[in-house]
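>>> Next comes the sequence, and after it the predicted model I'd like to discuss.
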Amino acid sequence: MEPRDIEGDLTEILIEEDQIRTRLAELCRLIEADYAGKDLLLVGVLKGAVMVMADLARELVHPITMDWMAVSSYGSGTQSSGVVRILKDLDTDLLGRNVLIVEDIIDSGLTLSWLLSNLKSRGPESVEICALLRKPDAARVDIDVKYLGFDIPNQFVVGYGLDFDERYRNLRSVGVLAPHIYS
């Protein structure tokens, strides 16, 4: 889906598709250098990270394996409380593995902080984070993100896996959703 297909639903495009692809390629070169000669497991966080995970995996020339987790955090309305429930756990044993969590966006950081702690408790060699987007102004906990695509303003964004009510995930860029859509 292109922005022109939903132009009335967006107030602006923050990041174009070509910018995303360029940045992911840069991140892949860093990942390949850091994990040269090592086994690497990418752990995608469903559903939002699907696009990032697919494009990251295709760009990497380093052999990888992939697995997926789905987690849900509960709170009031759109605010996360940090109380997390695993909806789909990994099929892979993490013992001794190098794990790279792949995320679409880091908002408050509460859910990711919980996930990081959970995965580290499973005995991996290492656990790092790769996120396409981060909202520094929304952070409630400090998360060390080793591979970051872009810092963005604290606005409601959709596209490239990010959704509102399961819509807009297939938008090829990242745009700010117009308030009349979600109000």
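Ah, there it is.
>>> going forward, measure contacts between C-alpha atoms and count neighbours the same way
Noted.
>>> Relative to V84, how far out is W114?
Taking Cα to Cα, to the nearest Å as the measure, W114 falls 7 Å from V84.
>>> Below is structure B, check it against A:
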Amino acid sequence: MAAQGDDLIGDVLLSEAQIQERITELGAEIARDYAGKAPILVAVLKGAFIFMADLARAVDIPLEVDFMAVSSYGASTRSSGVVRIVKDLDIDLHDRHVIIVEDIVDSGLTLRYLRKTFESRGTASLEVCALLVREGNQQAELDLRYIGFRIPPAFVIGYGLDVAERYRNLPHIADYKGAE
């Protein structure tokens, strides 16, 4: 956990219990919707790794997991708008049912890039499960099948979300008071 007294950690927006309850609901929805299909959950690293671990355990059907790392933030608290693949997938997506697992959807530009990339690989179906949708910043059409929570346009940390690799280990989601 972050150091006690870290004055950059703001108010808790979502408690650990709230997050876990919603993930259980999302897992049940995915299991119902993909019964008999064995989907592939693709986590967008690094932020979504904690969410995907909990989500995968909440989905009570056979599934596979893979990871992709993309960069659009660097060490900043604002997206640069330029997306690049840092780590590509190991699993072939052709004719597979894929669920992109995102920690947070902000502008939607990274998600639009991922959708185009995955669709070009011949997926049988492609959906998105986002833990958070930050409202008010969308620059691309969002087509999200599974949404954990909608949050105001503040910069948040915890539960996998970071600032320059810090705060991912918070068990809850909080405002970040050091945002530009």
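Happy to help now that I have it. Everything quoted here is computed from the prediction, not taken from an experiment.
>>> Could I get the TM-score for this pair?
The TM-score (TM-score structural alignment, normalised by the length of structure 2) is 0.93; 179 aligned residues with a Cα RMSD of 1.8 Å.
>>> Quick one: average offset of the longest helix anywhere in structure 2 versus structure 1, please.
Of all the segments of type helix in structure 2, defined by DSSP state H, the longest one is helix 16-33. Averaged over the aligned pairs, helix 16-33 of structure 2 sits 0.5 Å from structure 1 after superposition, using mean Cα distance after the TM-score superposition for structure 1.
>>> and Q138 of structure 2, what is it in contact with?
By Cα atoms under 8 Å, 6 or more residues apart in numbering, the contact list for Q138 of structure 2 reads 106-108.
>>> So which of those residues is the closest to F118 of structure 2?
The closest of the contacts of Q138 of structure 2 to F118 of structure 2 turns out to be G108 (Cα to Cα; 15.3 Å).
>>> Can you get me a residue count around that closest one?
The tally of other residues near G108 of structure 2 (other Cα atoms under 10 Å) stands at 20.
>>> My understanding was that it contacts E141; is that so?
Yes - G108 of structure 2 lies in contact with E141 (Cα atoms under 8 Å); the separation is 7.0 Å.
>>> who touches both of the two?
Residues touching both G108 of structure 2 and E141 (Cα under 8 Å, 6+ apart): none.
>>> what separates the residue nearest to K146 of structure 1 when sequence neighbours are not counted from L14 of structure 1, distance-wise?
Once its chain neighbours are removed from consideration, K146 of structure 1 has its nearest residue in I129; the separation is 5.7 Å (Cα to Cα, 6 or more residues apart in numbering). Noted for I129 of structure 1: a distance of 22 Å to L14 of structure 1, by Cα to Cα.
>>> between those two, which one's more packed in?
I129 (19 against 14).
>>> what's the distance between the helix or strand harbouring that one and the middle of its chain?
Under DSSP states H and E, the secondary-structure element containing I129 of structure 1 is strand 126-134. With Cα atoms, centre = their mean, to the nearest Å as the basis, the distance from the averaged C-alpha position of strand 126-134 of structure 1 to the chain average is 7 Å.
>>> Going along the chain, name the strands of structure 1.
10-15, 41-46, 65-74, 83-88, 98-106, 126-134, 147-151, 157-158, 174-177 (DSSP state E).
>>> buried sites along the first one?
For strand 10-15 of structure 1, a neighbour-count test (16 or more other Cα atoms under 10 Å) marks 10, 13, 15 as buried.
>>> Grab the nearest non-local neighbour of T92 of structure 1.
Looking at T92 of structure 1 with Cα to Cα, 6+ apart, the closest residue is D67, at 6.9 Å.
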